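Trainee: Next come a sequence and a model predicted from it.
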Amino acid sequence: MTNPSKKTVIVEKAFDAFYSGGFHATGVDALADDAGVSKRTLYKYFPTKEHLIEAVLDHYGATVRTYLIDAAAERSDDPRAQIMALFDIRRDLMLQQQFRGCLAQQAAQEYRDRHVGIEQVGEATVHYFEAHFIALCRQAKLKEPAHLGKHLHLIFQGAVAASQMRRDVTAFTTAKSIVRSLVA
C-alpha cells in the first residue's frame, strides 16, 4: 500500500477542518499544521485558500456521490426503492457526521457572490443530486420525471437542512412519508 501524496493529505485534512470549523473560521496556519506540512508546501499545491476549498469540495462531491448512489444501488435495482434508500442512507450519514449537513451547500452559501469557483463547485454537487433524482424518476417511469425529480431533491435537501439545524434526524422520516406518496 502506498502512502497518500502530500496534496491528498492536505485535501483530506482540510476537508475535516472545514467541515467541523467552517471555511472562514479555519485559517491556513491551522490547515498546514493539521496536514503536517509547511505553509509553503500548502501554497505549492494550492496558491490560495480558495483553491484548496475548491479541491476539498471536489473531493467531498466525489466521495458523497459515490457513497450515497452506490449504497442505494446496492440495496435495490428498483429505482423507486433507490429513491427511498437515499433518504435512509443520508439520515444515517447525518448521524455519523454529527449533523454537519452538506458541505457543498454550505460552501455555495458562504461564498455566494464572493468567489465564483467555490460557488460553482459547491452548486455542481447539489445539481448532480438533482439530476440523479430526475434520472431515477425516469428509470421508474414516473410521470413528469424532471418536475418530480426536482421536487424529490428539494425534499431531500430540506431534510438535510432541517436535521442539521435541529440536530435531529426525524425530518427524514417526514420526508420519506411525503416521497413515498409521490413515487407510489
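Mentor: Received it, and whenever you're ready, just let me know what you need.

Trainee: Only C-alpha atoms from now on, for both contacts and neighbour counts.
Mentor: Fine.

Trainee: What is the subsequent helix or strand relative to the longest helix seen in the chain?
Mentor: Of all the elements of type helix in the chain, the one with the most residues (DSSP state H) is helix 49-75. The helix or strand immediately downstream of helix 49-75 is helix 79-96, counting by DSSP states H and E.

Trainee: alright, now check it against this:
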Amino acid sequence: MSAVLDALGGRRSHSKVTAATPTHEDLLPLVAVAARVADHGALRPWRLIELRGDARRRLGDALVAASGATGTDATSLAGKPLRAELLIAIVASRRESDKVAAWEQDAAAAGVGHMLSLLLADAGWGVMWRTGPLARTAPVRDVHRLADSEELLGWLYVGGVPEGAKTGVRQVIDPAEFLGVLSALPPA
C-alpha cells in the first residue's frame, strides 16, 4: 500500500485534543496544498478563518445568542468552541458564475476543508470537523463576518493528539457495495 493510502486509511477524528496547535505559518503550506482540490472554473469559492483565543469565546457567545439557551445549557454551549485552542472555520464563498453552480462551489469548499483535515492529521495534529444546527444562524454568521454569498460549512477543531489516543479505527466497508458500473445498473 502506498504512503498516501496508509495515511488516509489511518485517519480518525479526535474529539479531544491537547492545547498544542500549529502556528499560522505552519498552516500556510497545508492550505496551499489543500487548494489543489477539484475546483471547476478555478473559482476558489472558499476561505478559511482561524479562531484562536478570545475569538473562540465570541463564537461561544454567538452560539448562546443563536440558541436562546440560559443557565447551565448556555454555559455548556458557550464552552464548545473552547474544546480546542484552534478552530478553522470552513466557508463556502460562492462566486458569480454562469458555468459553475452553487452546489459545485460548495463541494469545492468542502473538499478544501476535508483535504486540510487530512493534511493536518498527516502532520501529526488531532482534528475533528464539527458543525451543528447553529452554524448557519445570524449571530454565528455575524461573528465570522460572512458576506451574503457565503455559508459556514463548519469548523476544524485542531490540537495535539493526546497521549494514548486511539489509532484510526473505522468499520471496514465492502467497496463493491459503493462502487457501481453504469453498464451493470438496471435500465431506468
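Mentor: Structure's in. What do you need? Model, not experiment: these values are computed from the prediction.

Trainee: what's the TM-score here?
Mentor: Put the two chains on top of each other and the TM-score (TM-score structural alignment, normalised by the length of structure 1) is 0.24; 82 aligned residues with a C-alpha RMSD of 5.9 Å.

Trainee: Mind listing what's buried along the longest helix of structure 1?
Mentor: Of the residues in helix 49-75 of structure 1, those buried under the neighbour-count criterion (16 or more other C-alpha atoms under 10 Å) are 49, 52-61, 64-65, 68-69, 72-73.

Trainee: Return the set of buried residues in the helix or strand in which residue 158 of structure 1 is found.
Mentor: Element membership of residue 158 of structure 1 [criterion: DSSP H and E] is helix 145-166. Taking 16+ other C-alpha under 10 Å as the neighbour-count basis, helix 145-166 of structure 1 is seen to contain the buried residues 145-146, 148-153, 155-157, 159-164.

Trainee: do the same with stretch 81-99 of structure 1
Mentor: Within stretch 81-99 of structure 1, the residues that qualify as buried are 81-88, 90-91, 93-95, 99, counting by 16+ other C-alpha under 10 Å.

Trainee: Quickly note the distance from the residue in structure 1 sticking out farthest from the centre to residue 33 of structure 1.
Mentor: The outermost residue of structure 1 relative to its centre, with distances by C-alpha atoms, centre = their mean, is residue 40 at 29.2 Å. Distance from residue 40 of structure 1 to residue 33 of structure 1, counting by C-alpha to C-alpha, to the nearest Å: 12 Å.

Trainee: before we move on, what about residue 44 of structure 1?
Mentor: 15 Å.

Trainee: More neighbours: which of the two?
Mentor: For residue 44 of structure 1 and residue 33, the more surrounded residue by other C-alpha atoms under 10 Å is residue 33, and the numbers stand at 14 against 11.

Trainee: how many degrees apart are the helix or strand where that one lies and helix 49-75 in direction?
Mentor: Assigned by DSSP H and E, residue 33 of structure 1 belongs to helix 28-35. Relative orientation of helix 28-35 of structure 1 with respect to helix 49-75: 50 degrees, computed using axes from the mean of the first three to the mean of the last three C-alpha atoms, to 10 degrees.
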